[in-house]
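Peer 1: One predicted model, sequence on top.
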Amino acid sequence: MTEQTIYEFIGGRDKLAELAEAHYRRCTTDPELSKVFGTTPRPQHAAHLADWLTEVFGGPEVYTEKHGGHQALLRHHAGKHIPEEARAAFVTAFIAAADEVGVSDDPHLRKRLVAYLEWGTAIAKDVSNVDDPEVLVSDQPVPKWGWRDEESPA
């Protein structure tokens, strides 16, 4: 039997869209995160996040097809100058959103989610200090995050 992807285990695109909505709401209302995200919601942001998470966790390659893949995501973070406090708050808000929408509290899943979030937010924080998005060039595909450490790009 083939092991389920994290995407499948979480509940697929619908559950990730619900998670992205709950998380993004926190990003625009949390005092630390709103410094980066603002307080006026951008409807497309949660949908883009859901597309990203879908692809990262082993679902269809929708972020690449719709939004330009890994390089596009890197460039979206350019010039944001994300402080460490916001990076950490992003992780906390994501886990709270997962609890809110009923993502499984399976310990291994939660460990892998936190590992991905720590890894991904560190990259976002680093590239956010680059002011010119054009210098952020990547021919790498969207990273795929699996159940085992050796499957992940970290």
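Peer 2: Alright, I've got the coordinates. Numbers count the residues shown, from 1 in each chain.

Peer 1: drop to CA atoms for contacts and neighbour counts, all remaining ones
Peer 2: OK.

Peer 1: Does Ser104 touch Ile10 like I think?
Peer 2: Yes. Using C-alpha atoms under 8 Å, Ser104 makes contact with Ile10 at a distance of 6.8 Å.

Peer 1: who has more neighbours, the two?
Peer 2: Ranked by neighbour count (other C-alpha atoms under 10 Å), Ser104 and Ile10 place Ile10 first, with 20 against 14.

Peer 1: List the contacts of Ala17.
Peer 2: When contacts are counted by C-alpha atoms under 8 Å, 6 or more residues apart in numbering, Ala17 is found next to 46-47, 49-50.

Peer 1: and with 7 Å instead?
Peer 2: By C-alpha atoms under 7 Å, 6 or more residues apart in numbering, the contact set of Ala17 is 47, 50.

Peer 1: helix, strand or coil for it?
Peer 2: For Ala17, the assignment made with DSSP: H, G, I helix; E, B strand; the rest coil gives helix.

Peer 1: Can you give me the separation between it and Arg75?
Peer 2: Between Ala17 and Arg75 the computed distance is 22 Å (C-alpha to C-alpha, to the nearest Å).

Peer 1: Could you do Val56 as well?
Peer 2: 17 Å.

Peer 1: here comes the other one, which I'd like you to weigh against the first:
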Amino acid sequence: MKRIPRGTLQEQTFYEQIGGEPAFRRLVHRFYEGVAEDPLLRPMYPEEDLGPAEDRLALFLMQYWGGPTTYSDNRGHPRLRMRHAPFTVNRAAHDAWLRHMRTALEDLELSPEHEEQFWHYLTYAAATLINTDDEA
């Protein structure tokens, strides 16, 4: 029986399969380039510099997809709904967030299977964060 070397596709996490930290950092950086110019989303980031938010999202996504646990080590349980509760997340914010994330995801040029899997998660996560029916 031929032994499969360690680190082959079957044993790799999604995080490793798409390129590890550099891929996630590129994705999130591209996403925040869009957020920085978005009149609806930018006010949800009170920090002058989007760098801390960019770092938090990158660490969260890396951990979720099988990378290092740095996010939880530093911030505890993600508690996404609780962390987003102070902000009005309506359908318009949801749509804007996904629009910027879609652009960022397409820029990564993942395989169709990886892109579909990632996009499925992002659309699910965005929907769970809607906390108001208000359109404003």
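Peer 2: Structure received. Being a predicted model, the structure only gives us computed values, none of them experimental.

Peer 1: Quick check: TM-score for this pair?
Peer 2: Laid over one another, the chains give 0.78 as their TM-score (TM-score structural alignment, normalised by the length of structure 2), with 124 aligned residues with a C-alpha RMSD of 2.1 Å.

Peer 1: contacting residues around the equivalent of Pro68 of structure 2 over in structure 1?
Peer 2: The equivalent of Pro68 of structure 2 in structure 1 is Pro60 (alignment by TM-score structural alignment). For Pro60 of structure 1, the contact set (C-alpha under 7 Å, 6+ apart) comprises Thr54.

Peer 1: Give the aligned equivalent of Ala22 of structure 1 in structure 2.
Peer 2: Aligned partner of Ala22 of structure 1 by TM-score structural alignment: Arg30.

Peer 1: what's the answer for Glu8 of structure 1, then?
Peer 2: Under TM-score structural alignment, Glu8 of structure 1 pairs with Glu16 in structure 2.

Peer 1: average distance between the strand or helix carrying its match and structure 1?
Peer 2: Using DSSP states H and E, the element containing Glu16 of structure 2 is helix 14-17. Mean deviation of helix 14-17 of structure 2 relative to structure 1 after superposition (mean C-alpha distance after the TM-score superposition for structure 1): 1.2 Å.

Peer 1: other SSEs contacting that helix?
Peer 2: Packing partners of helix 14-17 of structure 2 (3 or more C-alpha pairs under 7 Å, 6 or more residues apart in numbering; DSSP states H and E): none among the helices and strands.

Peer 1: got a list of contacts for it?
Peer 2: By C-alpha under 7 Å, 6+ apart, helix 14-17 of structure 2 touches 9, 62, 65-67.

Peer 1: Most neighbours among the residues you listed, which one is it?
Peer 2: Using other C-alpha under 10 Å as the neighbour criterion, Met62 leads these with 23 neighbours.

Peer 1: what sits against it?
Peer 2: So Met62 of structure 2 contacts 15, 21, 24, 68 (C-alpha under 7 Å, 6+ apart).

Peer 1: what comes up buried for the strand or helix carrying it?
Peer 2: Assigned by DSSP H and E, Met62 of structure 2 belongs to helix 51-64. Neighbour counts using 16 or more other C-alpha atoms under 10 Å place 54, 56-63 of helix 51-64 of structure 2 among the buried residues.

Peer 1: Please apply the same query to stretch 92-110 of structure 1.
Peer 2: 92-98, 101, 103, 109.

Peer 1: Contacts only, for the residue nearest to Gly34 of structure 2 when sequence neighbours are not counted.
Peer 2: Nearest residue to Gly34 of structure 2, sequence neighbours excluded (C-alpha to C-alpha, 6 or more residues apart in numbering): His100, at 5.6 Å. With contact set as C-alpha under 7 Å, 6+ apart, His100 of structure 2 has these partners: 31, 34-35.
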